[in-house]
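Undergrad: next comes the sequence, and after it the predicted model I'd like to discuss.
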Amino acid sequence: MLVHICCSVDSHFFLQKLQRDYPQEKLIGFFYDPNIHPYSEYQLRLLDVKRSCKKLGIELLEGPYDFETWIKTVKGLEDEPEKGKRCEACFDKRFEVSVQKALELGEKKVTTTLLVSPLKSQQQLKKSGDLFFKKYGVSFIAVDYRSNGGTQDQSRVTKEKQLYRQDYCGCIYGLTMQRKQQNRLMDEMFSSVSNQILPASIEERLELYRYRIKLEDKNITYKIIKEKFLNYRQFNFKLISQKSEVIPAYALFYSTLPRKKTQGKIEFLHNNIGYFNREEIKFVTLDFFNQTCNLHYKTLKELLFNPPAYDDELKFRKILTNTNYDLSPIIIIDKIPQTKLTIELDAKVYEDTKEKLMIL
């Protein structure tokens, strides 16, 4: 039986049930989910599915990540709600490819782990499955593992196996609606142009889950926990001279401005820090930053495109401010300017939750 897999939270529990109920069937997992966006999220879910299938002794195949084709498939349905027509089109697309894979492998039965997701309509899934049975003669096995406490049991398995529990279906349109309803920043769609690993980002989770696989390979016991913290995303920063020239500069993590723009000048210098006359802004040179943090940046351009880890930026901020709660802009430049300056800074600080791995 070919089993279309969407994520480990659904697949691990679902596959365990199939192994119990269909012991005569050889189960083949098929990860085909071009709806998942961004690609880093796709990689993260695939990584955890691979781990799950390995533990269950199930062969796993990966389908193509044809995201552009999927976008065309759901064109015009972008504003459809969850369980609406966009989901139907998405199911049809994924089932079409899954059935073709089953026929290629000589399999006559298919099913999908989407059936166990409480966020999906089993009726929609069965409708799509039956459609392809009529078209190709491949039977769709529509099992119901959600009833009679199944959803609660699935949640227990997810926690016990420390599976990656994503908080959106994967679809960019569904995510957009979800974040609007929650009044939350859609930070899943933000990645640093400098490739800096940002806190609570998909990239940070990828590193964590790759690391946990290495620990498991070495039989090292660990625990993944969650913690609340104050997150930060910087969208735009520019330092402009009185002559309207852009000055190379770097704004440290947690630098914020209430109105996104301010003008003024540096009033005085003290202990290698230049104090701006507005918004509690501080300036330091690249040389001072290097000396203090034991770094070796030669130019601002190098710093901009290859910044240190955000933890290192926070350490430097604490050295300058002697507090963990400072949100004033700290700007690194080549030399302290004496001219009038315009600072444009668009950034957001917000409550968030991130995962942390503890070795026991």
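TA: Nice, thanks for sending it over. Numbering: from 1, shown residues only.
Undergrad: every contact and neighbour count from this point should use C-alpha atoms.
TA: Noted.
Undergrad: which stretches in the stretch 151-300 of the chain count as helices?
TA: Taking DSSP state H, counting those that start in this stretch to define them, one finds helices in the stretch 151-300 of the chain at 172-182, 202-217, 286-293, 300-305.
Undergrad: residues in contact with the second one?
TA: Think helix 202-217. 40-41, 43-44, 47-48, 51, 188, 197-198, 221-222, 355-357 (C-alpha atoms under 8 Å, 6 or more residues apart in numbering).
Undergrad: give me the number of residues near Gln338?
TA: A total of 11 residues lie near Gln338 under the criterion other C-alpha atoms under 10 Å.
Undergrad: do I have it right that Phe229 meets Thr353?
TA: Yes: if you go by C-alpha atoms under 8 Å, Phe229 and Thr353 touch, sitting 6.0 Å apart.
Undergrad: and the comparison structure, right after this:
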Amino acid sequence: MEKALVHICCAPDSIYFLEKLKNDYKTYQWIGFFYDPNIHPKSEYELRLLETKRVCQKLNIPLIEGKYDDEDWLLKVEGLEKEPEKGKRGEVCFDIRLKESFELAKNIGAKAISTTLLMSPKKSINQINHVASVFSKDYNIDFISVDYRKDNGVRIMHELTKAHEIYSQDYCGCIHGLINQKDDIDMFMWAKMMPGSKEELVFIKSIRLLAESMGFYTKEIKFSFLGWDLLNAYLFVDDNPLASYVRYYSKPTTGVVKTSIDKELSTENTFYLTKQNLKIVFDFDTNIFDPSPCFIVDKSFKDTLFKSQKIKAKIASQISYKDSSILIVSRKPIKDISIIKTYKTYERYFETPTYDVMDILSKIEDEAISFVGAFDMGGLNKLKEMFDGREICHNSWSLCDRVL
């Protein structure tokens, strides 16, 4: 059987397209190629890759991952930042991704090539065909152009995406699309995995891919919660920056606060400052629903802080609505489960992950395991609401190792 390569841009555009392509062109052995150096940020790229792996796993299509080089992509589209969807930047982007796809097709001996870009309602089929026709002639490899959007194809694609609980992105993928197509842009990177973040969703999707490959039943439950974004913060002690975290839900300070330790009120685990209700705590398991502006500092700095003469601090933050997920994994259908063990999906300040995901999955027997996003902000309550009457076991200290 002759080989054929299909360039894959994302899971939603793939789930219906690939199945149709396999059925309509059965004489080929199809190989997937995920090559999308345009996607920003890296967490978004990882999320789309994970969901593409799930789709290919379901359809039994081998998948090759291309090189992720967003810096090179940005240089090649320089000057086209303001171009609209289906504009000149899109054509250059197709040129970059399809050229690499034809190069790979030549190297593996593929006789034909296609792309799931043809499925996206936001892409111009004429633009894609124009770019592909040039490479088809140069490489002497057939380009299979199909319009699976017709005959309710887009509706079927959306139905399959929803049925398989596949992440559906809300912008094209590149940083320019992110800026131009979204009103609320999360441009901030975190050292820790935050509740409701892309990193958290990548973690949940990673576990799902692993669990499904091991033959487990999986179910993903989405929910909304009141979130919080840190925009900017710092803590200086006697003019030296001090390593610190800002506690979730901390209200913003009014500008820069020049203050000092209130030694009369301060306790062993909490140092109160003299202005704007600011405080510094040394215990990570503090009340996250206390909105007082609060820094969390390692205990090794306690003496330095107590002896300090002056402190300069700032917190810029905002409340926002966010979404998260609960992943349930079991050996039998979810409706037959009576006991659910829960684990958090994010790290909190100085905690060290204490559980390994593979170890957790390998020990599943009659009970179900749930990995709960935004655990303290509504995730656990959502799980209890959805499975009222069933035994739910959790340990507030339990965390999952994100390295799968």
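TA: Received the coordinates, thanks. Remember, it's a predicted structure, so these values are computed and weren't measured experimentally.
Undergrad: returning to that earlier point: okay if I get the helices of the stretch 151-300 of the first structure as TSV plus mean neighbour count and distance to Thr111 of the first structure?
TA: Conversion of the helices of the stretch 151-300 of the first structure to TSV gives the following (neighbours: other C-alpha atoms under 10 Å; distance: least, C-alpha to C-alpha, whole Å):
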stretch	mean neighbour count	distance to Thr111 of the first structure
helix 172-182	16	23
helix 202-217	16	27
helix 286-293	16	55
helix 300-305	15	46
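Undergrad: turn those into JSON lines, including distance to Phe95 of the first structure.
TA: As requested, the helices of the stretch 151-300 of the first structure are exported to JSON lines (distance: least, C-alpha to C-alpha, whole Å):
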{"stretch": "helix 172-182", "distance to Phe95 of the first structure": "19"}
{"stretch": "helix 202-217", "distance to Phe95 of the first structure": "27"}
{"stretch": "helix 286-293", "distance to Phe95 of the first structure": "54"}
{"stretch": "helix 300-305", "distance to Phe95 of the first structure": "42"}
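Undergrad: so which of those helices is nearest Asp311 of the first structure?
TA: helix 286-293 (11.5 Å; C-alpha to C-alpha).
Undergrad: show me how far the closest one is from its chain's centre.
TA: In terms of C-alpha atoms, centre = their mean, to the nearest Å, the centre of helix 286-293 of the first structure is found 32 Å from the chain centre.
Undergrad: alignment lookup: Ile224 of the first structure to the second structure.
TA: Mapped onto the second structure by TM-score structural alignment, Ile224 of the first structure lines up with Glu220.
Undergrad: Tyr164 of the first structure -> the second structure?
TA: Matched to the second structure by TM-score structural alignment, Tyr164 of the first structure sits across from Tyr167.
Undergrad: contact partners for the closest residue to that match other than its chain neighbours?
TA: By the measure of C-alpha to C-alpha, 6 or more residues apart in numbering, the closest residue to Tyr167 of the second structure outside its immediate chain neighbours is Glu51, 6.9 Å from it. Residues in contact with Glu51 of the second structure, defined by C-alpha under 8 Å, 6+ apart, are 10-11, 166-167, 205, 209.
Undergrad: ok, Glu51 of the second structure to Leu98 of the second structure distance?
TA: Between Glu51 of the second structure and Leu98 of the second structure the distance, using C-alpha to C-alpha, to the nearest Å, works out to 21 Å.
Undergrad: likewise Leu18 of the second structure?
TA: From Leu18 of the second structure across to Leu98 of the second structure, the span is 17 Å (C-alpha to C-alpha).
Undergrad: map Met157 of the second structure onto the first structure.
TA: The criterion is TM-score structural alignment: under it, Met157 of the second structure has Gln154 as its aligned partner in the first structure.
Undergrad: quick one: contacts for the nearest residue to its match once chain neighbours are set aside?
TA: Distances taken as C-alpha to C-alpha, 6+ apart place Phe13 nearest to Gln154 of the first structure, at 5.7 Å, with adjacent residues excluded. Contacts for Phe13 of the first structure (C-alpha under 8 Å, 6+ apart) come out as 154, 157-158.
Undergrad: aligned partner of Lys72 of the first structure in the second structure?
TA: With TM-score structural alignment as the criterion, Lys72 of the first structure matches Leu75.
Undergrad: where does Glu312 of the second structure sit: helix, strand or coil?
TA: Quick fix: residue 312 of the second structure is Lys, not Glu. Reduced to three states with DSSP: H, G, I helix; E, B strand; the rest coil, the structure at Lys312 of the second structure is strand.
Undergrad: tell me the spacing between it and Phe236 of the second structure.
TA: Noted for Lys312 of the second structure: a distance of 5 Å to Phe236 of the second structure, by C-alpha to C-alpha.
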